[in-house]
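In: Attaching a predicted model along with its sequence, questions to come.
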Amino acid sequence: MTQEAEKTDQRDVVIIGSGPAGYTAALYLARAGYQPVVLAGALTPGGQLVNTTEVENYPGFPDGILGPDLMDKMHDQAEKFGAQIEYDDVVSVDFQADDGLKHVTTDSGTTYSTRAVVVTTGAQYKKLGVPGEVEYSGRGVSYCATCDGFFFKGKPIVVIGGGDSAMEEADFLAGYGSSVTLIHRRNEFRASTIMADRVLSNDNINVIYDSIVTAVHGDDKGAQSVDLTNVVSGETSSLQASGVFVAIGSTPETAFLNGSLETDEDGYITVEHDCTRTSIPGVFAAGDVVDKVYRQAVSAAGMGCRAALDAQSYLSSISQHDSVTV
């Protein structure tokens, strides 16, 4: 934390995180008059979409839109109606303080005391950490088949992973690519039997076991091939690949919570059925920090709307007239 003097800021509601869920929650809460503050993060405000090129499956943009442009529009719309966006990281929280408020402390030294909190910090896809992965991200390297599979119609595709997510990605992409090669570092899948059988019975999917991708190569048009190493024999090879889909899991951004909210075995925040309420009254969660199934911008935005409405209902229930003065 910086050495600046600590400040205290009182709010009705604080949104931790940004992206489609955070900005949508901010829009709804701002229009309801709660003047939310959005702690959007210091380095990556806007979430994963700021690192995405063309987005063609977000409703309302028939010609597609660049990921960063979509996030800028969401940011500006929330701000227009009174949301305050702060580019700061949360370093600690206290959701059960004796004063009945929630306390959120940021890296800059500000502590927000608030009646309600919405957590929308998302999740990060696990990376391979190999040469070319970052360089060709969005230009051949992808972490979402549903988002980007369309761009690789009739082209060779590689999928990396061995769990259910990798099986689902490979099966989905088999309908687009000229071929799909599934690469797994072990000699058997971690995936469920039904998912593995579906992949193994698909004539357009080839499986390479006991192998890892060690590099992604390409040119100014994007990815072209990957280097492989067999972890048993040490043999190296190269495989043509216009699309490289990494499906080795994701990590929810919940470390700053320090166990203050209930999570599942993978670290995703658990919420009550059919709503966004967490294990702590007055704390709500939305987007990829909750959702490890769909992980789409539009579903995150929808959940952000639900979290805002749940937060509004909570705020109304605890005080009809005594709102915090900003």
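Out: Cool, the structure landed.
In: use CA for all of it now, contacts and neighbours both
Out: Noted.
In: what ranges do the helices span in the stretch 101-250 of the chain?
Out: Remark: helices assigned in the stretch 101-250 of the chain by DSSP state H, counting those that start in this stretch are 145-148, 164-173, 193-200.
In: Make CSV out of those helices and add distance to Ala116.
Out: Output for the helices of the stretch 101-250 of the chain, formatted as CSV (distance: least, CA to CA, whole Å):
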stretch, distance to Ala116
helix 145-148, 33
helix 164-173, 34
helix 193-200, 41
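In: Pasting the second one now:
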Amino acid sequence: MSKREAFLQATVEKSVENFLHFIQLHKGGTDPFDLNELLQELTRKQKEELWERLKNLLVDTLLAQPVEKWQRMEDDSDDEMEVEHSADLKQAMAIIDGVTVVVTASIPVVDENVSYEALQESAVILNGVLRVLPKSETALQFDIQRLCEAWWEKGLEGKEELVKIAFVLRIRKSLDGKSMCSDINQLWHFHQALLTFDYSSKESTEVKDLLLQCFMSVKHVKKEEGKRFLSFLFSWNPNFIKMIHGTIKNQLQCFPQSLMVNIAEMYFRAWKKASGGILETIEHTCIQDFMHHGVHLPRNSLVHPKVRKVILSEMHHKVKRKASRY
């Protein structure tokens, strides 16, 4: 029996150990078993059968170990029941991880000639457990997040719903004190995912709060991809522009004066690309407000030099220069 046939047979509940063995072979890279190559060689019917089996395996696993029972594993517990439960949970996490690996590897081979409903169902289920995984399963959480992002990038059916949690996690990661420049780069890479959120819906409350925190982050304001991302956020909704502007004004006294050039650049980029109601809101709510405060703020105010000498001079100069071209 070829490894391809053996792998296909392993994707049933009674052959879980064999399935997990193949996943480890794929991850290890020492054995000549390449899941990506195998998937490319499968016929349309074999792909569809594989994805249906994967979905069933995932559903059976979650029925046996429902989310309600998940809790952090206690490896040092002396309770025999706890040890048994811990072993069952580890097995469930291993299966979920294996399904995640295969679903992610399957995304590149999806085309118009194959039905991928079962694959999509598995992706939706995995997306559903993304936020409730045990805290110890950080690697699995990231793998499911990447699956959802790959689904979005491929432009597959249901991408709008699958990318939402992944996008929120990207924002959180970029705001983490230990975040790196690459985290902000990735946030900008997936910036269009914001448009899948309905601004007026309750589900957008969390993302609004996180996005406003980005405007208080020096790393986001200074980095090129961060400025691109922040400027893009002005285009989401006119009401959000008012929240952005209020957040920045409240933060001015905390920002160093050297950062004002970056903030001015951010406003200018947003204004330059805006039109309609967005443009009107930026001009009336933001630019005119800065001009008003630049004139009327007391000279002994801590933010007066930041508003008048930096923001107004930078932004007014660029806006005037652009207007003179027309």
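Out: Structure received. From a predicted model like this one, the values you see are computed outputs, not experimental measurements.
In: Could you get me the TM-score between them?
Out: Once superposed, the chains reach a TM-score of 0.26 (TM-score structural alignment, normalised by the length of the first structure), with 136 aligned residues with a CA RMSD of 6.5 Å.
In: one step back: would you tell me which one of the helices of the stretch 101-250 of the first structure is buried the most?
Out: Among the helices of the stretch 101-250 of the first structure, ranked by average contacts under mean count of other CA atoms under 10 Å, first place goes to helix 164-173 (a mean of 23).
In: quick one: the helices in the stretch 101-250 of the second structure?
Out: 117-129, 138-154, 159-175, 181-189, 204-214, 218-222, 224-233, 238-251.
In: May I see those arranged in TSV, with mean neighbour count and distance to Asn56 of the second structure as well?
Out: What follows is the helices of the stretch 101-250 of the second structure, written out as TSV (neighbours: other CA atoms under 10 Å; distance: least, CA to CA, whole Å):
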stretch	mean neighbour count	distance to Asn56 of the second structure
helix 117-129	19	9
helix 138-154	19	18
helix 159-175	21	20
helix 181-189	17	33
helix 204-214	16	32
helix 218-222	19	43
helix 224-233	22	40
helix 238-251	16	43
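In: out of the helices of the stretch 101-250 of the first structure, nearest to Phe245 of the first structure?
Out: helix 145-148 (6.9 Å; CA to CA).
In: Which secondary structure elements does that closest one sit against?
Out: Applying 3 or more CA pairs under 8 Å, 6 or more residues apart in numbering; DSSP states H and E, one finds that helix 145-148 of the first structure contacts helix 164-173.
In: Can you name every helix or strand that the helix it packs on contacts?
Out: Helix 164-173 of the first structure packs on helix 145-148, strand 156-160, strand 179-183, helix 193-200, going by 3+ CA pairs under 8 Å, 6+ apart.
In: Share the number of residues neighbouring Glu37 of the second structure, please.
Out: For Glu37 of the second structure, the tally of surrounding residues (other CA atoms under 10 Å) stands at 10.
In: Past the strand or helix carrying it, which element shows up next along the chain?
Out: Assigned by DSSP states H and E, Glu37 of the second structure falls within helix 35-41. Downstream of helix 35-41 of the second structure, the first helix or strand assigned by DSSP H and E is helix 44-64.
In: What angle do helix 117-129 and that next one make with each other?
Out: Angle of helix 44-64 of the second structure versus helix 117-129, following axes from the mean of the first three to the mean of the last three CA atoms, to 10 degrees, is 30 degrees.
In: So which bits of helix 44-64 of the second structure are buried?
Out: 44, 47-48, 50-59, 61-62 (16 or more other CA atoms under 10 Å).
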